[in-house]
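In: need coordinates for the below:
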Amino acid sequence: MSTGELNRRNLFRAGGVVAAGAAMSMLPGVSFAESAPGAGQQTKTVTGTFRPDVPDWYYLPVDVPPGVKQIDVVYSYDRPSVPSGTRGNACDIGMFGPEGHELGTRRGFRGWSGGFRDRFSISASEATPGYLAGPITPGRWHVILGPYTVAPQGLNYRVDITLTFGQDTSKPFRPNPAPETAPARDRGRSWYRGDSHLHTVHSDGKRTPEQLVADARAAGLDFIVSTDHNTSSSQLVWGNYATDDLLILNGEEVTTRSGHWPAIGVPAGTWIDWRYRASDPRDFRRFTDQVHRVGGLVTAAHPFANCFGCTYEFAYEIADLVEVWNGPWTADDESSVTHWDGLLRGGRWIPAIGDSDAHNPDHTVALPHTVVQADRLGRAELLAGLKAGRSWLAESKDVQLDFSVSGAGRTAGIGGRLVADTGTPIEVRAVVRGVPGTTLTFLDQLGPEHSETVPESGTATVAWTTYPRYSRWVRVEVRRPSGGPKTTTPNAMVAMSNPIFLGAPDAG
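Out: I've put the predicted structure just below:
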């Protein structure tokens, strides 16, 4: 069966629809005959061509009869040569069940692998990572195809759908989410190290959950947030790999065509839709509200990442956090910090966060990570600390930072406010350890105000005096002129803090 060539002019002739929000289209479907009792398989093939002006999402209806115990899908597409500077072919894939595929239909979602896999299987007992095991209910399923980029020549695709009939005698899949505590690392009110942007084989990562846990423990982390792209599948298995010295929180990197926004700290099994663009602000608000209703936080991820669909184009005021440092320090991170600092100077403070976004074994977990002050090592407490900006960012577990201000007999720490008259002298003080070869700088809304070189011992105490009359807030950066781990970018960040505000609340 062939769909022919589809573009915006003949979508309706092909039975397509353009939905509100990100454009989407329906492809001609396939039906399978009911099988006689017993085992057996049927395979149907769909081929077609996408042109460069296609919508974001296509849905291939698959009518599944009773008696099916497993669905297998294999797809492929051509990759013709393109001139330098021209985007080639890339196409994502996923699956929705008969409960529906309309925007926000969580019950219908059965999995997503983007462009990372060329095949997947779903049965009641197990599923390919990224997909959800469960009964193969009779009805109209939908394979979703997402032409991510399309070469000028078009994208020729093929989808093979195989149904296996018979009674599934294996045990049904039983979710096993991560425990809600990690008692060996819970120190009560303290500073906790965590990486809140990480991937496994459940999306486009190459680490298994077990390997990610091992690397996070070796990096000295107290907590991690699993944020596989556009799927909730890994959230249901973390209990199989949890230890008592690492708290595992659930998340999803909501990966849209207008940027990525990790939803972090959500209950296990939470799925957030991603089929819209920044031009659909009501949809973005709808799904960020969903995250907030279940107690999670919204992160604006790698805002200036130089890849199609990666740059954050949504409204910053809806985000709870801005990921200003993503992986080894690069020019993208410099742009993110500059933009975040500009928001802060303009009176819009969104706490900064740093994450490794580690996908593969050669990506260092916890480079960087965020150190957050929380009342205990628990989901609600950690998220409260992050949202309040009681946090600082670190290159590794070797980096230590203590940053505070004092004046008029009072003291305030990161994310806090010291209320004082405009003429009150305020001592700004930072103590660092584990940062040899660096320079420490205090900044306020005017920019860098005071810098000192850290001795080769890597330990220093730096103090500077300002006044609320001159500084509305202060923050600290520690940088290494020669670069940092896995980067040759000069003036690389080693540590940085969220601000401490000075003066009356209406002055910050």
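In: okay, CA-based contacts and neighbour counts for the rest of this
Out: Noted.
In: ok, which stretches of the stretch 351-500 of the chain are strands?
Out: 352-355, 369-374, 391-394, 400-407, 410-413, 417-418, 426-433, 439-444, 447-453, 460-466, 473-480, 492-497, 500-502 (DSSP state E, counting those that start in this stretch).
In: I have a second one here; can you model it like the first so I can compare?
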Amino acid sequence: MERRDVLRLSAAAGAAGAMTLGRVSFAEAAPAAGQSADGRAEQTRTVSGHLPTGAPDFVYLPVEVPHGVREITVSYSYDKPAVPDGTAGNACDIGIFDERGTALGGAGFRGWSGGARTEFFLRADDATPGYLPGPVNPGTWHVALAPYTVAPQGLAYEVTITLRHGPQGKTPAPVYPPERARGRGRAWYRGDNHLHSVYSDGKRTPARIAALARAAGLDFITTSEHNTTASHRAWEGLWGDDLLILTGEEVTTRNGHVVAMGTDPGAFIDWRYRARDNAFGKYARAIRRAGGLVIPAHPHATCIGCNWKFGLNEADAVEVWNGPYGPDDEITLAEWDNTLVAHARGRADWLPAVGHSDAHRDPDVVGLPQTVVLADDLSRRAIQDGIRAGRVWIAESARIDLSFGVTGERGEHAGTGERLAVSRTAKVTAQLKVSGAPGCTVSFVTDQGRLYSAPLPPSGNGTVSWQSTPDYAAYIRAEVRHPSTTEGLPGPMAALTNPVFLGRS
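Out: You can find the predicted model right below:
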């Protein structure tokens, strides 16, 4: 069965642009086309075709699934021809939607593996990681191809679908992580909200990630697989009094990625749109309705499709530090600092800064960096409230501890994320107490830039203070940096805080 080109457009299939191929039918096929290992009948069809440069973001292959199917298995391949230097080659993701359809919102969503796998299966009692177990109901299913980049020669693909007949199994009831752990009451809690496992393009199991989180001194983590909620049910037995596990998703669009942090278990957030579709606000609201936070991830990362192009108006926080600190984080930090200036001048709300590891595989370090949140307890809501309020600082590891605050002449005090409401000419003292940062330098940064720096003692433990006024500094935040490794650039970050705003609003 040959499908060389797209046969018709499907406007309902996705705002970012989609096409639908001709149908693949099994309804008239002889059930004895092959035999599975346990004697059940199999049917297989293979479709090949070619996508030109400039193909839409999503190409749907309709598959007519008859009654009596127990399991559906899909494999695919595509060519990777040589391309000129500086030109993107072929890359094509894959996923599947069931008989409920491909409409935006994801009612029919059954799984996504991106480019991490070349085959997958689904049945009632089990599924490939990244896919949702459940019955294989009769009707029109859609294999979704997502040509991420297409070479000048185009992209030649082949998709093979196998249906295995037999009685449906029983779908196990999902067991999701609890929303609360024992914790320590109101305290600073350490977490990493951007992590990947074998349920998307990571190489670690959930059990391995949980062990690494505990070893890193974390109190909470968020599972945030690319465009799938399949991992939400994969953490049974891995949480405990010492580790809160939140569910979420890394919504991976063609114009940037966003961490939907702490969404309801099983809540799917669609990703099939671009910035030009003016649809992000709708899905940001969907994240919030599902109880999550909207956190743009690595806004200036250099990978294709990773740059954040939706603006920050819908965000609840922004990931200014992603994995080992690098030049793209420095750019994001500067951009975020500009938003603080706008807020200090009364022109915009302010966005708290967070940091996450985005760890996928060895040697990626879980908890490098980690977001440290002042929360009333170790629960989903309390952690989210702390982040939303900006009661957050970021550190490269649990070895670093700090406290930061600004005090007025009459004993007034404000901590990270708060406002010190004093007169414009009142003297204020910023103080940062640090431990575990040998060789580092502390700086205080304001709306005028970095105004004071001082080295820590060789031990890495010390207290640095600096005086100013609201007239001179609309806000003060602190940075702890390693020595510079590149001439003309500041050193890599060891820790940073959110600001204390100065003056009466």
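In: hang on, the earlier thing: would you convert the strands of the stretch 351-500 of structure 1 into a markdown table that also reports distance to N250 of structure 1 and mean neighbour count?
Out: A markdown table is the format used below for these (distance: least, C-alpha to C-alpha, whole Å; neighbours: other C-alpha atoms under 10 Å):
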| stretch | distance to N250 of structure 1 | mean neighbour count |
| --- | --- | --- |
| strand 352-355 | 15 | 30 |
| strand 369-374 | 17 | 27 |
| strand 391-394 | 20 | 29 |
| strand 400-407 | 27 | 20 |
| strand 410-413 | 28 | 16 |
| strand 417-418 | 31 | 22 |
| strand 426-433 | 32 | 18 |
| strand 439-444 | 34 | 21 |
| strand 447-453 | 37 | 15 |
| strand 460-466 | 37 | 17 |
| strand 473-480 | 30 | 24 |
| strand 492-497 | 25 | 26 |
| strand 500-502 | 29 | 26 |
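In: among those, which is nearest G188 of structure 1?
Out: Using C-alpha to C-alpha as the measure, strand 369-374 is the one of these that comes nearest G188 of structure 1, at 7.9 Å.
In: could you find the counterpart of G86 of structure 2 in structure 1?
Out: Per TM-score structural alignment, the equivalent position to G86 of structure 2 in structure 1 is G85.
In: quick one: that match is in a helix?
Out: No. With DSSP: H, G, I helix; E, B strand; the rest coil as the criterion, G85 of structure 1 is coil rather than part of a helix.
In: out of the strands of the stretch 351-500 of structure 1, which comes closest to D204 of structure 1?
Out: strand 352-355 (16.8 Å).
In: superpose on structure 2 and give me the mean offset of the closest one.
Out: Strand 352-355 of structure 1 differs from its equivalent in structure 2 by a mean of 0.4 Å after superposition (mean C-alpha distance after the TM-score superposition for structure 1).
In: before we move on, the earlier item: out of the strands of the stretch 351-500 of structure 1, which gets nearest to V64 of structure 1?
Out: strand 352-355 (42.1 Å).
In: in structure 2, what stretch matches that closest one?
Out: The aligned range for strand 352-355 of structure 1 is 353-356, by TM-score structural alignment.
In: ditto for stretch 412-422 of structure 1
Out: So stretch 412-422 of structure 1 sits over residues 414-424 in structure 2, by TM-score structural alignment.
In: quick one: F501 of structure 1 and A420 touch, right?
Out: No. F501 of structure 1 sits out of contact with A420 when judged by C-alpha atoms under 8 Å, with a separation of 10.4 Å.
In: for S443 of structure 2, which non-adjacent residue is spatially closest?
Out: Nearest non-adjacent residue to S443 of structure 2, counting by C-alpha to C-alpha, 6 or more residues apart in numbering: S453, 4.1 Å away.
In: OK, contacts around the one you found?
Out: 441-444 (C-alpha atoms under 8 Å, 6 or more residues apart in numbering).
In: same question for G239 of structure 1.
Out: For G239 of structure 1, the contact set (C-alpha under 8 Å, 6+ apart) comprises 176-179.
In: and it, that's in a strand?
Out: No. Counting by three-state DSSP, G239 of structure 1 is not found in a strand; it is helix.
In: so what corresponds to it in structure 2?
Out: In structure 2, G239 of structure 1 lands on E236 (TM-score structural alignment).
In: swap in F96 of structure 1?
Out: When structure 2 is aligned by TM-score structural alignment, F96 of structure 1 is paired with F97.
In: any idea how far that match is from S465 of structure 2?
Out: Here F97 of structure 2 is placed at a distance of 58 Å from S465 of structure 2 (C-alpha to C-alpha, to the nearest Å).
In: ditto for D364 of structure 2
Out: As judged by C-alpha to C-alpha, D364 of structure 2 and S465 of structure 2 stand 35 Å apart.
In: returning to that earlier point: ok, which of the strands of the stretch 351-500 of structure 1 comes nearest L321 of structure 1?
Out: Here strand 352-355 is closest among these (C-alpha to C-alpha), at 5.8 Å.
In: can you tell me what sits against that closest one?
Out: Residues outside strand 352-355 of structure 1 that contact it (C-alpha under 8 Å, 6+ apart) are 195-198, 321-327, 340, 366-370, 386, 389, 391-394, 498.
In: stretch 175-191 of structure 1 now?
Out: Against stretch 175-191 of structure 1 from outside (C-alpha under 8 Å, 6+ apart): 222, 235-249, 268, 371-379.
In: again, but for stretch 10-26 of structure 2
Out: Contacts of stretch 10-26 of structure 2 (C-alpha under 8 Å, 6+ apart): 3, 5-9, 43, 45, 56-66, 102-104, 272-274, 277.
In: got the end-to-end distance for the match of stretch 412-422 of structure 1?
Out: Its start and end residues considered, stretch 414-424 of structure 2 measures 16 Å (C-alpha to C-alpha).
In: same deal with stretch 190-200 of structure 2?
Out: Terminal residues of stretch 190-200 of structure 2 lie 24 Å apart, using C-alpha to C-alpha.
In: need the strands of the stretch 351-500 of structure 1 in TSV with distance to R285 of structure 1, can you?
Out: TSV is the format used below for these (distance: least, C-alpha to C-alpha, whole Å):
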stretch	distance to R285 of structure 1
strand 352-355	21
strand 369-374	26
strand 391-394	26
strand 400-407	35
strand 410-413	32
strand 417-418	30
strand 426-433	39
strand 439-444	32
strand 447-453	33
strand 460-466	40
strand 473-480	30
strand 492-497	29
strand 500-502	29
